[in-house]
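J.: this is the structure alone, sequence omitted:
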């Protein structure tokens, strides 16, 4: 299940509030606003920049994620904070468990299982 809504600000401009993906903050999707930009922006979605293309009632969101290794960020209302790099599955299991509240042992087993599928 995924939930997202369009909210209006005090000036009547539309903002996407993507609850399903847990965005950091709503993003302006109303191209009639003078502050609207179609350029990729940081600070809305963890570990990616997003660009909004708006035409009438239709909105398209494009995610611009950097290539390379998987990076971890703490996502807050104050912004995105990069975590230190990890080198082992055990470190990833600890980090994921701390952030998501998952059982660390189960998380490590899942990471090892999916690592085997990749090879």
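T.: Cool, got the structure. Everything numeric in this text was worked out from a predicted model, so none of it was measured. Numbering: from 1, shown residues only.

J.: from here on, contacts and neighbour counts on C-alpha atoms
T.: OK.

J.: quick one: residues contacting residue 67.
T.: Residues in contact with residue 67 (Cα atoms under 8 Å, 6 or more residues apart in numbering): none are found.

J.: sec struct for it, please.
T.: On the three-state scheme (DSSP: H, G, I helix; E, B strand; the rest coil), residue 67 is labelled coil.

J.: residue 96 and residue 108 touch, don't they?
T.: No. The criterion here is Cα atoms under 8 Å, and residue 96 misses it with residue 108 at 9.3 Å.

J.: how about the top helix by length along the chain: buried residues?
T.: Counting residues, the longest helix found in the chain (DSSP state H) is helix 104-118. Using 16 or more other Cα atoms under 10 Å as the test for burial, helix 104-118 gives 104, 107-108.

J.: also stretch 17-32?
T.: By neighbour count with 16+ other Cα under 10 Å, stretch 17-32 contains the buried residues 17-18, 23-31.

J.: which strands or helices does the longest helix of the chain pack on?
T.: When contacts are defined as 3 or more Cα pairs under 8 Å, 6 or more residues apart in numbering; DSSP states H and E, helix 104-118 packs onto helix 89-100.

J.: who touches the helix it packs on?
T.: Residues lying outside helix 89-100 but in contact with it, judged by Cα under 8 Å, 6+ apart, are 86, 102-105, 107-108, 111-112.

J.: take this one as well and set it beside the first:
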């Protein structure tokens, strides 16, 4: 179920990228017209401030990297306005790549491949086993946590055009409701998942979830988020200020 090396090589360029909705709040105070950033601007912001972006930013950037390396790639949507990427490797097989949900690695979605399975597998999503189910043009992903709790997510595998992707990105960049940061933690024996959501933070591991100490004030949260995510603390603080209005 693992991707071919040509896909993995591109994917691993994003190992240290968090998924975060802080940049769009910060950038909303700068951009006067277009809120969806170009890849060149995203690269500049990452170099200067350590930012990455939300699922649309990451999908647009990842597609660009695949295409620059001669691999066909396109976006796919969920019914809940989440976006991931499908890439086709040198042998013509398709893989789902979801940086927005901080997957550990891409996963094979081609039923014709001899390695394809719809059993639960490990090593693709931090702190959970996953199982795929294909139904016509829909892909259903089932997540099973260490507690045994299961949840599902559905992807429509119909390719999204570049223009549709940018338009949807523009829409979501203008939706500033609550701050969220997710970051993969590469440990010796596993990949964990750190999350900041609604002024709570926790780490998910193969053994379960660990709740971190509660903080008081956005200054303290900005410091913690910056230390884990690598995003400039002043940018984090400015974003939290925008969300707190």
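T.: Received the coordinates, thanks. All of these numbers come straight from a predicted model, not from anything done at the bench.

J.: thinking again about what came up before, next, format the contacts of helix 89-100 of the first structure as JSON lines and append distance to residue 55 of the first structure.
T.: Formatted as JSON lines, these follow (distance: Cα to Cα, whole Å):
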{"residue": "86", "distance to residue 55 of the first structure": "42"}
{"residue": "102", "distance to residue 55 of the first structure": "41"}
{"residue": "103", "distance to residue 55 of the first structure": "45"}
{"residue": "104", "distance to residue 55 of the first structure": "45"}
{"residue": "105", "distance to residue 55 of the first structure": "48"}
{"residue": "107", "distance to residue 55 of the first structure": "42"}
{"residue": "108", "distance to residue 55 of the first structure": "45"}
{"residue": "111", "distance to residue 55 of the first structure": "41"}
{"residue": "112", "distance to residue 55 of the first structure": "45"}
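
J.: quick one, strands of the second structure?
T.: Counting by DSSP state E, the second structure has strands at residues 19-20, 72-77, 83-88, 94-97, 107-108, 121-125, 128-135, 138-144, 150-160, 180-186, 191-197, 200-205, 208-211.

J.: how about TSV for the ones you listed, with distance to residue 240 of the second structure added?
T.: Rendered in TSV, the data for these read as follows (distance: least, Cα to Cα, whole Å):
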stretch	distance to residue 240 of the second structure
strand 19-20	12
strand 72-77	28
strand 83-88	24
strand 94-97	29
strand 107-108	34
strand 121-125	28
strand 128-135	29
strand 138-144	30
strand 150-160	29
strand 180-186	10
strand 191-197	12
strand 200-205	13
strand 208-211	21
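
J.: out of the ones you listed, which is closest to residue 49 of the second structure?
T.: Among those, the nearest to residue 49 of the second structure by Cα to Cα is strand 19-20 (13.2 Å).

J.: which residues in the first structure does that closest one align to?
T.: Counterpart in the first structure of strand 19-20 of the second structure, with TM-score structural alignment as the criterion, is absent.

J.: what packs against that strand?
T.: For strand 19-20 of the second structure, the packing partners by 3+ Cα pairs under 8 Å, 6+ apart come out as strand 180-186.

J.: buried sites along the strand it packs on?
T.: Buried positions in strand 180-186 of the second structure, judged by neighbour count with 16+ other Cα under 10 Å: 180-185.

J.: spatially, which two of these are the most separated?
T.: In those, two members sit farther apart than any others by Cα to Cα. They are 180 and 185, at 16.3 Å.
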